[in-house]
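[1] Sharing a model that was predicted from the sequence below.
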Amino acid sequence: MSWVVVPAAGRGLRFGAEVPKQYLPLLGEPLIAHTLDRLLAHPRITGAMVVLAPGDAHWPGWRDRVGKPVLTAPGGGERADSVLAGLQALPATVADEDFVLVHDAARPCLARVDLDRLFERAGRHPVGGLLAAPVRDTLKRADEACRVVATEPRESLWRALTPQMFRRGGLQRALLAAAAAGVVVTDESMAMERLGLKPLLVEGREDNIKVTTRADLALAAFILSRSGESHG
């Protein structure tokens, strides 16, 4: 059984809404409700630690979802700060060697089959791993004027998704080391990579989208409607 840390301290300024994007209405509920329910519906997830911005007035105050505990902790200025705060706030029953998942609050379309695959494959890997998708588009490198200067090979390139799954103690040490070095890591895998470790890439579904624009929100509603809220 594993806990999941859900960093939700971002303000979503690029979205341009009056409330942070994780609280925007999606099929009659806040977006983050779908995210939490999809995670907590999985039998191998024990509970969720949601990391909030200090003074977050939009959090609905849930103590549980899908019959499982939902705890909260105050976050930091960067994603890595919030993830670290969430790890440190987990119950003492979560041992250093236990796997913990980290999942974006704004990814409400996670499928159960992806969680099954992540637990099965990354759970047997010495480092841990993350959901990811192979890059399928042609990649262009641009100059300052947005002119193409090169076409980049896409072989062996993947897009990092979430959840990402690592042992509690190892991930805490990796995030602390990055912070001490003044490095802002953009995901948990990057923190582990800095220590010379090689997380496992586990191919996930392309519809595990992160909502960053209004078009994404409409697409998420379509995906969830098509899935019938069946959690994969």
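    Perfect, I can see it now.
[2] can we go C-alpha only for contacts and neighbour counts from here?
    Noted.
[3] Which residue ranges of the protein form strands?
    Per DSSP state E, the chain carries strands over the ranges 2-8, 25-26, 29-30, 45-52, 64-65, 68-74, 99-102, 128-134, 139-142, 148-152, 158-167, 200-203.
[4] Distance to Val185 added to those, as JSON lines?
    What follows is the strands of the chain, written out as JSON lines (distance: least, CA to CA, whole Å):
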{"stretch": "strand 2-8", "distance to Val185": "14"}
{"stretch": "strand 25-26", "distance to Val185": "30"}
{"stretch": "strand 29-30", "distance to Val185": "28"}
{"stretch": "strand 45-52", "distance to Val185": "17"}
{"stretch": "strand 64-65", "distance to Val185": "30"}
{"stretch": "strand 68-74", "distance to Val185": "19"}
{"stretch": "strand 99-102", "distance to Val185": "14"}
{"stretch": "strand 128-134", "distance to Val185": "15"}
{"stretch": "strand 139-142", "distance to Val185": "22"}
{"stretch": "strand 148-152", "distance to Val185": "24"}
{"stretch": "strand 158-167", "distance to Val185": "13"}
{"stretch": "strand 200-203", "distance to Val185": "18"}
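[5] what about versus this one:
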Amino acid sequence: MSDSPTIVAVVPAAGIGSRMQADRPKQYLKLGNKTVLEHTLSALATHPRIARVIVAVSRNDPYFDTLPLAHSDWLIRVEGGTERADSVFNALQYVDDDEWALVHDAARPCVTHMDIDSLLEVVQWPDVKGGILATPVRDTMKRAQAGSLPLHVAHTECREDLWHALTPQLFPASLLKNSLREALNANIRITDEASAIEWAGYRVALIDSNPANIKITRPADMPLAAFYLNQQDTVCE
């Protein structure tokens, strides 16, 4: 629609990903002939509603400039911060206040355009200030006893109304900038963009996501992500 705001994708990619036990950050591991980060950035850049993509990488990152898409005209590189929230805040300085920021994990290469389409619908919803992709909790949830060795169950959590927060997460850029700034200044622990918006007192919509939108955190996630990407390619052929 002609009155729809401009959408700018923001990708924090300054993390190390130590749980992968690899020789480089997980976003630079190969899935087929591309890195995880290349798959992620390409999925965003090829969406027709996304005007440009901003990626935040660490100052001394030796890998990013070697990527074929590193100097694409749709891509802006900025310096990442110590924490995710710092990287996102730095990237938001390149997003105009009247635009919307769609923040997506670098290690979620399997996001689909269909899911992004669903998320973008929240722009037209007057009673919320943005939304996130998420999936309802389906498994029984256990709370571990803090400090126990060996680790054991403290109690079972009720899974009713619990959701796994995923990305992308979509908010008005000016609201997200202000919420992140105020939360960081107040030393509030920000685990995702929605937590800053929630802390500021605004409602965030939950948009049911395709479960294939996994985040790569451990070695076993790599073949699963490769499978999902292959499935997507097969469907598009």
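    Perfect, I can see it now. Keep in mind the model is a prediction, meaning the values are calculated, not measured.
[6] returning to what we had before: of all the strands of the first structure, which one is nearest Asp37 of the first structure?
    Smallest distance to Asp37 of the first structure across those (CA to CA): 6.4 Å, for strand 64-65.
[7] before we move on, back to that, could you look over the strands of the first structure and pick the most buried one?
    Stretch with highest mean neighbour count among the strands of the first structure: strand 2-8 (a mean of 27; mean count of other CA atoms under 10 Å).
[8] which other helices and strands contact that one?
    Judged by 3 or more CA pairs under 8 Å, 6 or more residues apart in numbering; DSSP states H and E, the packing partners of strand 2-8 of the first structure are strand 45-52, helix 79-89, strand 99-102.
[9] As CSV, the ones you listed with distance to Ala111 of the first structure would be great.
    Compiled in CSV, those are given as follows (distance: least, CA to CA, whole Å):
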stretch, distance to Ala111 of the first structure
strand 45-52, 14
helix 79-89, 22
strand 99-102, 15
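[10] Not counting sequence-adjacent ones, nearest residue to the residue nearest the centre of the first structure?
    The residue lying closest to the centre of the first structure (CA atoms, centre = their mean) is His103, at 2.3 Å. What sits nearest to His103 of the first structure in space, not counting adjacent residues and going by CA to CA, 6 or more residues apart in numbering, is Pro163, at 4.3 Å.
[11] Would you mind finding the match for the one you found in the second structure?
    Alignment note: Pro163 of the first structure maps to Pro168 in the second structure; criterion TM-score structural alignment.
[12] Equivalent analysis for Leu36 of the first structure, please.
    For Leu36 of the first structure, the residue aligned by TM-score structural alignment is Leu41.
[13] That match and Val11 of the second structure, how far apart?
    From Leu41 of the second structure across to Val11 of the second structure, the span is 8 Å (CA to CA, to the nearest Å).
[14] Overlap of the contact sets of the two?
    Taking CA atoms under 8 Å, 6 or more residues apart in numbering as the contact rule, Leu41 of the second structure and Val11 both touch 53, 106.
[15] Look up how far Leu171 of the first structure lies from Arg154 of the first structure.
    Counting by CA to CA, the gap from Arg154 of the first structure to Leu171 of the first structure is 29 Å.
[16] Kindly apply the preceding question to Met1 of the first structure instead.
    From Met1 of the first structure to Leu171 of the first structure the distance is 17 Å (CA to CA).
[17] re the thing from before, looking at the strands of the first structure, spot the one closest to Gly16 of the first structure.
    strand 25-26 (14.4 Å).
[18] What lies in contact with stretch 183-192 of the first structure?
    78-80, 102, 129-130, 164, 170-171, 174-175, 178, 198-199.
[19] Compare the helices and strands packed on strand 2-8 of the first structure and report which one is nearest to Lys210 of the first structure.
    Nearest of those (CA to CA): strand 99-102, 13.8 Å.
[20] The closest one: average distance to aligned residues in the second structure?
    Once fitted to the second structure, strand 99-102 of the first structure is off its aligned match by 0.7 Å on average (mean CA distance after the TM-score superposition for the first structure).
[21] Kindly provide the distance from the aligned residue in the first structure for Asp233 of the second structure to Trp158 of the first structure.
    Asp233 of the second structure maps onto Gly228 of the first structure when the alignment is built from TM-score structural alignment. Distance of Gly228 of the first structure to Trp158 of the first structure, computed by CA to CA: 29 Å.
[22] cool, Ala8 of the first structure as well?
    24 Å.
[23] same thing with Ala85 of the first structure?
    28 Å.
[24] Gly131 of the second structure matches what in the first structure?
    Gly131 of the second structure maps onto Gly129 in the first structure, by TM-score structural alignment.
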